[in-house]
Structure formats: structure tokens, C-alpha cells
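Peer 1: fold the following, please.
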Amino acid sequence: MNLTENIKEALRSVKINLLRTVLTGAIIAIGITSLVGMLTAIDAIKAQIEDSFSGLGANNFDIRSRGFSGGRAVQDGKTEKSYPAVKFRDAQEFKSEYSSIGLSTVYSTLSGAVEIKRGSKKTNPNIRVTGVDDLYLPIKGIKVEEGRNFSNTEIEYGSNVCIVGTELIDLLFEKEENALNKQISFFGNRYTIIGILEKQGSVGGGSGADRAVFIPVINGSRLDRRGTFRYTITASGSNPINLEYEMGQATGVMRKIRQDGIGEDDSFEITKSQTVGESLEEVAGYLRIGGFTIGFITLVGASIGLMNIMMVSVTERTREIGIRKALGATPLRIRQQFLIEAIVICLIGGVFGVILGIGIGNIVANTIGPGGFLIPWIWILVSFVICVFVGLSSGYIPAFKASKLDPIESLRYE
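Peer 2: Below you'll find the model as predicted:
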């Protein structure tokens, strides 16, 4: 009896004992569903968040004053020479020259402790005012819910207009009052509200853009009477593959503007805006480990159930085993038959488990947030490998027991 006949016999046995096969396969399917479902949901949710981060500047890079403050840079415990801060003229010149490569925005945080007034109402002195250009909101992925973004004319002439967060509206205006085109006061000047930002929510106890005011960067530069403002440039990368190349080009442009000599260190800092994406990947890794562990525990329970059923099958088919041995079947062929039968049952359950897992995982992910349909090919391959392993580990003991049965005693078994 060769291997091919063994496979046919195993398939025939699976077909004859259809109810037992379905029940056993269901046990395996539940384990695979839990494994593939959780891992699919994790990967699909991660893909959705990454798409959101791409709009929030995950592929951007920042150019700012060295040491973040324009003062002395410290490295390896040694104080290096002092570097001049990136000024408004430097930033504007960079933006102009870099425009042939990609988009960039110039901005400066003017103050993080500003009191905003409107008539008799005023806020606490905890509002952040930032001078920005017309590309700041799109590059940073901040959306204007009501009103509009700054126009080129308002940016060019530094008009007294502003875009504000939702918390500011709640503090200074009545619930049903329209805040657009109304005026507020800060820095001793009146500013007209032209836009209201989409609510961002709080992170770490702060309000972020909800408690922020944005004004044209040129308007903000006029407030720099002592020349202490530091300006930051955020350049938008075309895609992650070309990011390093574009950063190199930006470095060359900025060194030329800053007149950094050959062999001298950069008088500025350039950093990737990918810390959130990297943190997300780390968290997703932990979630995958947790999902795989839970799914594996479920599969261990399924393999024990399969082993129990296969042991019962050996007992039920003792006489059949005796007949096959009497006809010349070796212990190896007997073991092969039961192992193949266990693997086939596992693979049948695995197919249904993978289909259910992919469906459930994508449903969960799309319930949390709208996104596409993800097919985790790697986890599908891993699942089938696991099915074969479970079949081998669960079927070996019953197969070994069957191969050791005495043919004479087996023939006499009722």
C-alpha cells in the first residue's frame, strides 16, 4: 500500500465520517478564526491609521534652529559653538528655493500663554498663537471645519486675520452665535476670524489645535521687535521611499542659504516627523504578539480536541486496522493513514477558519473606521503551516497507537 493509496483512503475515511469531520474541523476553524481574525483586524486598523498619519505629516521633515533654541548645541557632554537661530528671512528663502523640489511651510510659535479678548469676555492666558503661511494647515493635516484657509494676499501683506480652534469659540461666543467674520483682540491688535478648525480632541491633558490661534506668519514677524523668534520649516516628502533623498536636497539648500562652509557642521537641524508612525508600529507589534498568543492558546485547545477524536477513531476502527495489517500493511503505512487523515481535517478547518477570520477581522476594522479590504497573505500562510503542525502533533499519538495494534487481537475486536 503506497502513499497515494494512503491519501485516497484518508480522504475516503473523512468523507464517510462526515459529521465527525465537520465537528472536528469546526474546532480547528474556531482556533484559526481567532488567530487570523485578530491579526487581520490589527493590520487593517494599522493601515487605516497609517493612511491618516500620511495626511498628518508622517512623511514630512522639519528644519529648525540647531539645539531647538538657536543657542549652544550640546553633544557627548561637550558644549559646542553657538549657532545662530533660523530667522524669518532664512526660512522664506528656503521655501522659495525648495519650491522646485516640493512643498514646504514656514511657521513660528509666537507665544503659548496669550489672553484672548472679545468685548467683556476673555480667556485664560493659556492660548497658543502661531504665525503660519497658507500651506501650514494642509501639510500638517489640520482641517478647517467652518470658513476658509488664509489667502495668498492675506499671507503676503500680513493681514489681521486669524483661524481659531473650537475651544476658543466655546469660551468667547454664545452657543448659537456665528463666530465667522467676528473680531477678537490679542497682542494689542484686533483680528478677524476667517476660519474655525475641526475639533481635534485632547491628548495628554492638552487641547492642541483646539486651544490655538493661527495668524499670517508675516503679521507675526512684525511682533518680533527684539529678534528672538525662532522659525521652523516643515517640508512635505513625496513618499517614504524618496524621503532621505529629499532631506539631502533640503540640507544642501539650507547650507547654501546659511553659508555653511565646506567641512563645517550644519548650523541647523533637520529631523524626520515619523516618531508617531514608529510608535504605532511598536504598539502594533505588541498587539500582534498578544493576538498570536491568544490564537495559539485556542489552537492548543483545538489540537487536544482533535487528538481525543482521533483516539476514538482508532478505537472504532480497530477491526479495520487488523484487516489491513493482515493484508500486509506495515506500521509505517498505518501511521501515515491516520496522520494524513488528521492533517486533512485540520486543513479543511483551516480553510474555513481563514475565510471567517479575514471576514471578521475586516468587519471589526471597518466598524472602528472606514477603510479598504485587507487580505493578510502572510498570516494565511502561517495559519496553514500551523494547521499541518497541529494535525501532525495531534494525530501522531493516535497513529502510533494504531500502528502498534496486534493484528490478531484487532481482528477479534468487536
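Peer 1: contacts and neighbour counts: CA atoms only from here.
Peer 2: Will do.
Peer 1: and stretch 394-410, what's buried?
Peer 2: Using 16 or more other CA atoms under 10 Å as the burial criterion, the residues of stretch 394-410 that qualify are 394-403, 405, 407, 410.
Peer 1: er, stretch 244-252 actually
Peer 2: For stretch 244-252, the neighbour count (16+ other CA under 10 Å) marks 246, 247, 250, 251 as buried.
Peer 1: got the contact list for the one helix or strand residue 269 maps to?
Peer 2: Element membership for residue 269 (DSSP states H and E) is strand 268-272. Outside of strand 268-272, the residues that reach it under the criterion CA atoms under 8 Å, 6 or more residues apart in numbering are 59-68, 83, 85-86, 247, 251.
Peer 1: helices or strands next to the helix or strand following it in the packing?
Peer 2: For strand 268-272, the following helix or strand on the C-terminal side (DSSP H and E) is helix 275-316. Identification of packing neighbours for helix 275-316 by 3 or more CA pairs under 8 Å, 6 or more residues apart in numbering; DSSP states H and E yields helix 18-55, helix 377-403.
Peer 1: got a list of what the residue nearest to the spatial centre of the chain touches?
Peer 2: The central residue of the chain, meaning the one whose C-alpha is nearest the mean C-alpha position (CA atoms, centre = their mean), is residue 46 at 3.2 Å. With contacts defined as CA under 8 Å, 6+ apart, residue 46 is in contact with 280, 284.
Peer 1: which residues of the stretch 1-150 of the chain fall in helices?
Peer 2: Taking DSSP state H, counting those that start in this stretch, the helices of the stretch 1-150 of the chain run over residues 3-16, 18-55, 88-98, 136-140.
Peer 1: and the first one, what's buried?
Peer 2: By 16+ other CA under 10 Å, the buried positions in helix 3-16 come out as 6, 7, 9, 10, 11, 14.
Peer 1: next up, for comparison:
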Amino acid sequence: MSFLKENISIAIDSIKANRLRAIITMLIISIGIMALVGILSAIDAIKNGINDNFTSMGANTFTIRNADVNIRVGRKGHRPKTYESITYKEAARFKKEFNFPALTSVSTLASFSARLKFENEKTNPNIQVFGGDENYILTSGYELEKGRNFTLQDIEGGSHITLIGKDVEKALFGAKGDALHKFIKIGSGRYKVIGVLKPKGNSSGFGGDKISVIPLNTARQYFGSPEMSFTINVLTKDIKLLNLLLFEAEGLFRKIRKIPITGNSDFDIVKSDNLATMLIDDLEKVTMGATIIGLITLLGAAIGLMNIMLVSVTERTREIGIRKAMGATQAIIKNQFLIESVVICVMGGLIGILFGIIIGNLISFALSTGFFIPWFWIIAGVIICIVVGLLSGYLPAKRASRLDPIDSLRFE
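Peer 2: All right, here's what the predicted structure looks like:
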């Protein structure tokens, strides 16, 4: 233990004696570690955002939506298999006939990138406008902060009213403004704000707080198109019934769409937690790519450290000769340079880890998922620094240990 402390002390003295070179070396390592830890921490923040977003919808929710396009490739060049959109009549019939202990809502995406206006104020063109029924905010995991929800009369009458997210209220009325009972413009129409939704966060881009909800029939009338598709959300209070209700829902909707018994369903039923899992699985591929990029950056840093350590050996040839003349063995010299390389690498790595955490949390705050400390990547970063220090310092240390003491003392 005393031998290790002595070598660390010698390494620190050497770093102090060559501050500029040591600082440059540390910066090289810190950039590599910052790239690795920062990218992976940012991806963790995105995963947390996805989990939070779908957890807020509840694990007792499932969605009936359009089936994904299924591309088939054959020798005869088959065209992609496409499925017909879910129509309003089909969705409305399902809601009417699904007589089980569950809450059902029908909705549609009226506009993916709308700009909302109030007098001289306007939002960015990134507001999602949904057409929803009286159950929409309940099945989508939203709560009212103030105001009221849609009534059945509002839906059937196609009223020009809207519920808006907190970000929309801030953009149009300021941080302390009150949007209730004000008239705003959505597209070319004027809508009265009857409710403001509680903050939910904008992670993953699924509506979040940049949202406006208008009555379903109003959306059909003013934003409708032949390709408009509708989504059905089903929420049950008893999570034990979820799988049973899912099978019942699939059977009923197959009947509504007149799918033969032997035919495949031309729609998807997705549980909210399954959708989160699918997105996270896709992110795993991104994580792999980001890790490779980070490791390549770190490899460049390791090569830079090795080069600087080789220069250090050349500059300190006389010092090595004196140590050998005083009785230092090859193993002692080798360990001294290895430990010095590790110390430089760890010190630079700690700086890189700190900046990596900052980058990850900046992205976390942007996604409204809160502050977090990526302990796994902190520990992994320190271990990587030690490994890189050993690998980068091995060749210079070996070269230093093999120097002839007489030639070293003569070195100028």
C-alpha cells in the first residue's frame, strides 16, 4: 500500500512539474470520456422520459390504432401491404357496443403542427391538435388544472371550444396569465378555452403540454379529410381485467371490420407499457451506435495520451537513469509510469464525467424528466479511465523500464 502511495505521490509531483503537458493530456481524456458519458446519459434521460410519459397514461390502458405498413418483398415484386384507416363509424360503433367495465374514448389527430394565436401572441408551429370526446383526457392520462371537461352535448354539437396544455397557456398568456374563457385561433377558427390541463411533460413528442384538444365532431368538420384515421383508447380501473378486455376488444373490432375467422387483424392493439418498451428497444440500437462513437473518440484520446507519455519518457531519460543508478528496478520504473498514466487518465476522466453528467441533465431538463445522477456511467467511466490509463501507459512504461542506466545518465 505504501508503495502505491509513493508512486501516486511521484506521479502527482511529475504532473505539477509539467503542468501544461498534464493539462493538455487531461483535456484529451476528458473530451473522450465526456463524449461517452454525455451521449449515454442523454439516452438514459430519453428513456426515462419515455417511461414517465407512458406511465402517466397508466399501465391499465390499451389503444386500438391503424396497423403498421407491412412490406413484402418477393421475386415478383409484390407491392407493400397497406391497411384501411379506422373510420369514425367503426370507432363510434366500437365505443357503443363495448359494454364492459372500462372507459372508452375515440380521438383523432387533427393537426400535427398547428400555430395557435391570441391577439398579438402566437405559439411556435409545433402544437398538436387532437379531436377528442368526453373521455379523451381521462384515457390519455391528462388531468384538468382549471376549467371543465367536454360534455356529451359539446361533442355532438361540434362546439368551438378547446382544452389546452400548460405550455400553450404560457406561450399565449404569459407565465401568470389565465386562459380560461378567452378566445384563441386554431387554424382559421375561433375557439373558447374552457379548460387548462395539468403539466405532463413533453418527453418523446407525444403531445405533452404542447397540445390543444377540440371536440371530436368539430375536428371532423374543420380538419377532416378522406384519409383521417381514428384511435380508440380503453381504460379499465381493474388492471387484472386488462388482458381479458384486450381479447374482447379485438374480437369485437374484428367483427366490426368484418374480418374472417381465419384472417389476420388489420389493426393493432397496443398496451401503453408495450409501446414504451417498443420505443426503448429502438433506443437500444441508438445506444449501441452512440457507444461505438464514444469509444472511437476515447480511442483517439488514448492514442494521444500514449504519444504524450512517450514524449515524457524521452524528456525524463536522465531522471530514469538516476533512479536506476540509485537501485530502482525495471518493475519499479514500469509501475511508476503506469501509475502516472492512470492518475492523469482518472483526473481527466473525472472532469469528463462531470461535464457528461451536465450534458445528460441538460437534455433531461429539456424533456422535463428532472435531475438524475447516472451512477452506472459514473462508475463505468472511472473503470474505463483506469483501463485506458493502463493500456496507454503500458508501452511508454515498458520502454522506460528497459532504458540502459549508463546511456540514460549520458542523455542530454
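Peer 1: just the helices and strands packed on helix 275-316 of the first structure: most buried one?
Peer 2: Burial of those is given as mean neighbour count (mean count of other CA atoms under 10 Å); helix 18-55 ranks first at a mean of 22.
Peer 1: picking that back up, between the buried residues of stretch 394-410 of the first structure, which is closest to residue 292 of the first structure?
Peer 2: Lowest distance from residue 292 of the first structure to these (CA to CA) belongs to residue 394, with 19.7 Å.
Peer 1: from residue 248 of the second structure, how far off is the corresponding residue of the second structure for that closest one?
Peer 2: Taking TM-score structural alignment as the alignment basis, one finds that residue 394 of the first structure is matched in the second structure by residue 396. In this structure, residue 396 of the second structure and residue 248 of the second structure are 70 Å apart, going by CA to CA, to the nearest Å.
Peer 1: cool, residue 280 of the second structure as well?
Peer 2: If you go by CA to CA, the gap between residue 280 of the second structure and residue 248 of the second structure works out to 28 Å.
Peer 1: got it, and residue 331 of the second structure?
Peer 2: On the measure of CA to CA, residue 331 of the second structure and residue 248 of the second structure end up 74 Å apart.
Peer 1: swap in residue 279 of the second structure?
Peer 2: When CA to CA is the yardstick, residue 279 of the second structure and residue 248 of the second structure sit 26 Å from each other.
Peer 1: now residue 207 of the second structure
Peer 2: Counting by CA to CA, the separation of residue 207 of the second structure from residue 248 of the second structure is 29 Å.
Peer 1: from what I can see residue 218 of the second structure touches residue 131, true?
Peer 2: Yes - judged on CA atoms under 8 Å, residue 218 of the second structure makes contact with residue 131 at a distance of 7.3 Å.
Peer 1: more neighbours: the two, which one.
Peer 2: Comparing residue 218 of the second structure with residue 131 by other CA atoms under 10 Å, the one with more neighbours is residue 131, at 24 against 21.
Peer 1: contact partners for the more buried one?
Peer 2: Here residue 131 of the second structure is in contact with 107, 108, 109, 110, 213, 214, 215, 216, 217, 218, 219, 220 (criterion: CA under 8 Å, 6+ apart).
Peer 1: include distance to residue 26 of the second structure when you put the residues you listed into TSV, please.
Peer 2: Putting the contacts of residue 131 of the second structure into TSV (distance: CA to CA, whole Å) gives the following:
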residue	distance to residue 26 of the second structure
107	55
108	54
109	51
110	53
213	53
214	56
215	59
216	59
217	63
218	61
219	58
220	61
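Peer 1: what's the ChimeraX syntax to select whichever of those are buried?
Peer 2: Buried members of those can be picked out in ChimeraX with the line below, counting by 16+ other CA under 10 Å:
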select :107,108,109,110,213,214,215,216,217,218,219,220
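Peer 1: in strands, which of the contacts of residue 131 of the second structure fall?
Peer 2: Secondary structure from DSSP state E places 107, 108, 109, 110, 213, 214, 215 of these in strands.
Peer 1: the fifth one contacts residue 130, correct?
Peer 2: Yes - between residue 213 of the second structure and residue 130 there is a contact at 4.8 Å, judged by CA under 8 Å.
Peer 1: joint contacts of the two?
Peer 2: Going by CA under 8 Å, 6+ apart, no residue sits against residue 213 of the second structure while also sitting against residue 130.
Peer 1: of the contacts of residue 131 of the second structure, closest to residue 294 of the second structure?
Peer 2: Residue 294 of the second structure lies nearest to residue 109 out of the contacts of residue 131 of the second structure, by CA to CA, at 38.3 Å.
Peer 1: can you name the residues that contact that closest one?
Peer 2: 128, 129, 130, 131, 229, 230.
Peer 1: which one (most neighbours) among these?
Peer 2: Most surrounded of the contacts of residue 109 of the second structure: other CA under 10 Å gives residue 129, at 27 neighbours.
Peer 1: residue 276 of the first structure: how many residues sit nearby?
Peer 2: Using other CA under 10 Å, residue 276 of the first structure has 14 neighbouring residues.
Peer 1: excluding covalently adjacent residues, which one is nearest to it?
Peer 2: residue 58 (7.3 Å; CA to CA, 6 or more residues apart in numbering).
Peer 1: how many residues are close by the one you found?
Peer 2: Neighbour count for residue 58 of the first structure, taken as other CA under 10 Å: 25.
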